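Peer 1: this is the structure alone, sequence omitted:
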């Protein structure tokens, strides 16, 4: 982008919401509210005069609803869209559809207490706008056939150089030297990841190794996201529950607002779902998951870091790589936001850098090792 400010269009039928979001942006260097609109018809009039860099859009709108407007926009002139909706507070199938249609992120908006919301969420709104302005939208949702810094996950999972047999819970009478050949695939992603995960998971067979997944997503929303992917995929996809087994043909997605860790009991892998501090400003955190996979699965794992803003997961992927795991980073051309894969690549954490449409095949191949 040029040095001119990011031009933002706010579309919401509530005058108070338009005012509050505008105030959150006001005075922020490099961002400017281009216009506001009370409905999508007014918004199109504004956009015919001047096209925004980023659109902030409510779902529940009069006349043409926000979801229909989003689909129309993405089919005619793809533009980065941030959904700002109260539906995100409780979760909604409409928001799942919005992400599938191409929205780059979601900001939760309360039905009341908007001024307090401004104070709490202003930084999230600004960060979402800056990420959206860098995002590449309109990418296909499904692929064609064809000195070490302190690890941010330290508070939850202290570092160990190598897998210690004391880390593995062994059933009574079982040898401490017990090994397992079971494989695990760990995937971490953020902005643009809902579409990327759909592109990968819907191409995996039921024979694929068990998957553990972190997608940065609001609370009360991951269960519906998992349900949607489950309906589209041959494998089982669901929100992870504490002590769930990691099994071939099953993908466990970290619940919003909780960390997901891989653990091992004897020769079997399972997950731990737990609360804890934010790591890299996220909960769930990709770094937390990847560090646990490095410790408990080691060379039996494959790690994948995909599209997303920031650097969450880069250090964890490096630990997986150091532990002997195969590691993959999504390439820049197919990412909506290249931040997370770029940071992993800079650390030398990725064995391979692949376009989105080759990642599923690479995971299938890894399972044949």
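Peer 2: Yes, it's here. Not measured: the values here are computed from a predicted model.
Peer 1: drop to CA atoms for contacts and neighbour counts, all remaining ones
Peer 2: Noted.
Peer 1: quick check: residue 26 touching residue 32?
Peer 2: Yes - proximity of residue 26 to residue 32 meets the contact threshold set by CA atoms under 8 Å, at 7.2 Å.
Peer 1: need the longest helix for this structure.
Peer 2: If you go by DSSP state H, the chain has its longest helix at helix 114-134.
Peer 1: buried stuff in that one?
Peer 2: By 16 or more other CA atoms under 10 Å, the buried positions in helix 114-134 come out as 114-115, 117-118, 121-122, 125-126, 128-134.
Peer 1: circling back to that earlier point, more neighbours, residue 26 and residue 32?
Peer 2: Remark: of residue 26 and residue 32, residue 32 carries more neighbours, 17 against 12, as counted by other CA atoms under 10 Å.
Peer 1: distance of the more buried one from residue 283?
Peer 2: 30 Å (CA to CA, to the nearest Å).
Peer 1: and for residue 236?
Peer 2: 23 Å.
Peer 1: which of these two has more neighbours?
Peer 2: The neighbour comparison of residue 236 against residue 283 (other CA under 10 Å) goes to residue 283, with 26 against 21.
Peer 1: ignoring the adjacent residues along the chain, who's closest to the more buried one?
Peer 2: Excluding its sequence neighbours, the residue lying closest to residue 283 (CA to CA, 6 or more residues apart in numbering) is residue 257, at 5.1 Å.
Peer 1: the one you found: neighbouring residues, count only.
Peer 2: If we define neighbours as other CA under 10 Å, then residue 257 has 22 of them.
Peer 1: can you pull the contacts of it?
Peer 2: Going by CA atoms under 8 Å, 6 or more residues apart in numbering, residue 257 touches 218-219, 275, 283-284.
Peer 1: residue 214 should be in a helix, yeah?
Peer 2: No - assessed by DSSP: H, G, I helix; E, B strand; the rest coil, residue 214 does not belong to a helix; its assignment is strand.
Peer 1: tally of neighbours for it?
Peer 2: Using other CA under 10 Å, the number of residues around residue 214 comes to 30.
Peer 1: return the distance of stretch 340-347 from the chain's centre.
Peer 2: Distance of stretch 340-347 from the chain centroid (CA atoms, centre = their mean, to the nearest Å) equals 16 Å.
Peer 1: meant to ask about stretch 101-116
Peer 2: In terms of CA atoms, centre = their mean, the gap separating the centre of stretch 101-116 from the centre of its chain is 17 Å.
Peer 1: swap in stretch 229-245?
Peer 2: Worked out by CA atoms, centre = their mean, stretch 229-245 lies 16 Å from the chain centre.
Peer 1: also this one, for the comparison:
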């Protein structure tokens, strides 16, 4: 019996973009382009005849913008959406609105050299569409938790960035929480960080996201959270009541000076196909914090972070994974559980309480 192909609709006002994305997706035998249209109104007409499994959506289009279209889809029939957005500061801010509305992935496109860029990024584009097709949209839409409800108690591996070394197991009073996530992680992180009170341990985060988008993402979270949320800069201190988000296109490592922690933000090759890489962050946490750390791996496709989380556990850190039922894509957490890197799995809504319990 032949496996049903993933049906993909492309909605973009650029004929070049539609043609290039179509040709890229057609190179994969598991994908089929069921429509490529110039704007959301054309898309809605086509979707009445055949509803796609995944939509690749531009933001700025005539007659109806992508965000309005996305909100309409999510209200009518929730469908995985991959945003194909221009890599600009303005585009990043708008794309964050789309992520908030329910989009699960971001693909960036430059203003010049578009055709060559999309062909060079074929694996990324195909991977994003496949990851989106597996997305479970219900958990994020249904999940919520309030800070007031929390009980405060009295591929290339990471070797290319940071060599494996002696693990830190000395327990100190300074604690750090390290979170790694990918597909679906923007909504999951928003839920977790919004629920935390100001008296929370310092947090370092790798969310797979392109350059420029992490700044807009951090600013959005900062406007919503009691804790401070910032895009990390080189040598920035890790402080209680603050979350540092690794900037897109850079690796972030945790370092220790005495009893204090800070981050290094550096260049380097892709690790586990990503930059920033969760594996790089988690390995650095194992080496610099050891038993003083809590590691959390959340929704995402692939296995980035699995090796680093195992090293964290071996160093004495508490390691947790988001459970399958609450993940948009149960990829990274599944691999971490299967390799013995995780001490316990828990629903997304229980993650904020676990962070506070750890810090007591």
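Peer 2: Yep, it's here. What you see is a predicted model; the values in this text were computed from it and never measured.
Peer 1: circling back to that earlier point, in ChimeraX, how would I select the buried members of the contacts of residue 257 of structure 1?
Peer 2: Selection of buried members from the contacts of residue 257 of structure 1 for ChimeraX, criterion 16+ other CA under 10 Å:
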select :218,219,283,284
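Peer 1: quickly name whichever of the contacts of residue 257 of structure 1 is closest to residue 65 of structure 1.
Peer 2: residue 218 (21.8 Å; CA to CA).
Peer 1: spatially nearest residue to the closest one (excluding sequence neighbours)?
Peer 2: residue 256 is the one closest to residue 218 of structure 1 (CA to CA, 6+ apart), at 5.3 Å.
Peer 1: give me the number of residues near the aligned residue in structure 2 for the one you found?
Peer 2: In structure 2, the residue paired with residue 256 of structure 1 according to TM-score structural alignment is residue 248. Using other CA under 10 Å, residue 248 of structure 2 has 22 other residues around it.
Peer 1: ok so residue 248 of structure 2 is a helix residue?
Peer 2: No - Residue 248 of structure 2 is assigned coil when assessed by three-state DSSP, not a helix.
Peer 1: where's it relative to residue 213 of structure 2, distance?
Peer 2: The gap separating residue 248 of structure 2 from residue 213 of structure 2 is 7 Å, by CA to CA.
Peer 1: cool, and residue 222 of structure 2?
Peer 2: Residue 222 of structure 2 is 14 Å from residue 213 of structure 2, by CA to CA.
Peer 1: more crowded one of the two?
Peer 2: Between residue 222 of structure 2 and residue 213, counted using other CA under 10 Å, residue 213 has the larger neighbour count: 23 against 20.
Peer 1: does residue 214 of structure 2 really touch residue 250, like I thought?
Peer 2: No - in this structure, residue 214 of structure 2 is not within contact of residue 250 by CA under 8 Å, at 10.7 Å.
Peer 1: give the burial count for residue 308 of structure 2, as a bare number.
Peer 2: A count of neighbours around residue 308 of structure 2, defined by other CA under 10 Å, yields 26.
Peer 1: check contacts around it.
Peer 2: Residue 308 of structure 2 makes contacts with 158, 278-283, 286, as judged by CA under 8 Å, 6+ apart.
Peer 1: of these, which is the nearest to residue 320 of structure 2?
Peer 2: residue 282 (12.6 Å).
Peer 1: which residue packs closest to that closest one, ignoring adjacent ones?
Peer 2: Per CA to CA, 6+ apart, closest to residue 282 of structure 2 is residue 308, 4.6 Å.
Peer 1: just give me the match in structure 1 for the one you found.
Peer 2: Under the alignment (TM-score structural alignment), residue 308 of structure 2 maps onto residue 316 of structure 1.
Peer 1: that match is in what secondary structure piece?
Peer 2: Using DSSP states H and E, residue 316 of structure 1 maps to helix 314-322.
Peer 1: mean deviation, that helix versus structure 2?
Peer 2: Relative to the matching residues in structure 2, helix 314-322 of structure 1 has an average distance of 0.8 Å after the fit, by mean CA distance after the TM-score superposition for structure 1.
Peer 1: right, and the helix or strand after that helix?
Peer 2: Past helix 314-322 of structure 1, the next helix or strand by DSSP H and E is strand 326-330.
Peer 1: how far away is the residue nearest the centre of structure 1 from residue 310 of structure 1?
Peer 2: Closest to where the C-alpha atoms of structure 1 average out (CA atoms, centre = their mean) is residue 190, at 2.6 Å. Using CA to CA, residue 190 of structure 1 is found at 9 Å from residue 310 of structure 1.
Peer 1: residue 122 of structure 1 now?
Peer 2: 18 Å.
Peer 1: try residue 27 of structure 1
Peer 2: For residue 27 of structure 1 relative to residue 310 of structure 1 (CA to CA), the value is 23 Å.
Peer 1: so who does the residue nearest to residue 218 of structure 1 touch?
Peer 2: Counting by CA under 8 Å, 6+ apart, residue 256 of structure 1 has contacts 216-222, 283-284.
Peer 1: what of residue 288 of structure 1?
Peer 2: Contacts of residue 288 of structure 1 by CA under 8 Å, 6+ apart are 153, 156-157, 259-261, 279, 313, 316.
Peer 1: top of the residues you listed by neighbour count?
Peer 2: Top of the contacts of residue 288 of structure 1 by neighbour number is residue 313, holding 33 neighbours under the definition other CA under 10 Å.
Peer 1: the closest residue to that one other than its chain neighbours: what secondary structure?
Peer 2: With sequence-adjacent residues excluded and distances taken as CA to CA, 6+ apart, residue 313 of structure 1 is closest to residue 287, at 4.2 Å. When classified by three-state DSSP, residue 287 of structure 1 comes out as helix.
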